[in-house]
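>>> sequence plus the predicted model coming up.
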Amino acid sequence: MEIAEMTSLFSDAIYLVVSMVAVLVVPGLLVGLVIAVFQAATQVNEQTLSFLPRLVITLLMVLFAGQWLLQQIADFFHRLFMNIPNIIG
């Protein structure tokens, strides 16, 4: 396997990881930002007020995007396993 093919394989893997993490983390970050602004405006410093909505949003994103996430990783591994003869020889 040539360097260009290996580089392409690694870049696809990194892109997959970044996109999967972004789908799960970005909504939680946005909700956390909104809640932080609300807490700063009202001066309410309750820890569960910031933790619970982020947890719920993350779990909802796993629920809604879980099938897409699993399909993406299955496609990548299928492509990787089909390229094993090219990698070895």
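Done, it's in.
>>> CA atoms for contacts and neighbours, from now on please.
Noted.
>>> check which element follows the helix or strand in which L63 is found along the chain.
Per DSSP states H and E: L63 is located in helix 47-82. Downstream of helix 47-82, the first helix or strand assigned by DSSP H and E is helix 84-88.
>>> dropping in the other structure now:
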Amino acid sequence: MSEDMIIGILKDAISTGIKVSAPILIVSIVIGLVISIFQATTQIQEQTLTFVPKLIAIALVGLITAKFMNQTIVSFTERIFEIIASISK
């Protein structure tokens, strides 16, 4: 196993992790920002106000993007198995 192969695998793993987590993280950040602006303008300083909308939004995004996430992770896993099979030959 060469150094270039290891770097390629790590690069692929990081990009796969970013692709899979990005939709949920982006929605969570946007919802948090909108609620923070709402709290600042109305001066409602309830700490638990951000929890329920974020939880609902993350659940919806998870349901909507589940197929994409599954395909991305399965594709990555297949590539890793192909690499393992080629090394053992």
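Good, I have the coordinates. If you're wondering where the values come from, they're calculated on a predicted model, not measured in any experiment.
>>> circling back: name the residues of the helix holding L63 of the first structure that are buried.
S50, R54, I57, T58, M61, G66, L69, Q72, F76 (16 or more other C-alpha atoms under 10 Å).
>>> gap between it and the chain center?
6 Å (C-alpha atoms, centre = their mean, to the nearest Å).
>>> average gap between that helix and the second structure?
Mean deviation of helix 47-82 of the first structure relative to the second structure after superposition (mean C-alpha distance after the TM-score superposition for the first structure): 0.8 Å.
>>> and I6 of the second structure, what element?
Going by DSSP H and E, I6 of the second structure is in helix 3-42.
>>> quick one: buried residues of that helix?
I9, A13, T16, V20, P23, I24, S28, I31, G32, I35, S36, Q39.
>>> list the helices and strands that helix packs on?
helix 51-64, helix 66-88 (3 or more C-alpha pairs under 8 Å, 6 or more residues apart in numbering; DSSP states H and E).
>>> starting at the chain centroid, how far to it?
Mean-position distance between helix 3-42 of the second structure and its chain equals 5 Å (C-alpha atoms, centre = their mean).
>>> that one vs the first structure, average distance?
Helix 3-42 of the second structure sits 0.8 Å off on average (mean C-alpha distance after the TM-score superposition for the first structure).
>>> just want the most central residue of the second structure.
S21 (0.3 Å; C-alpha atoms, centre = their mean).
>>> what separation is there between that residue and K67 of the second structure?
According to C-alpha to C-alpha, to the nearest Å, S21 of the second structure stands 13 Å off from K67 of the second structure.
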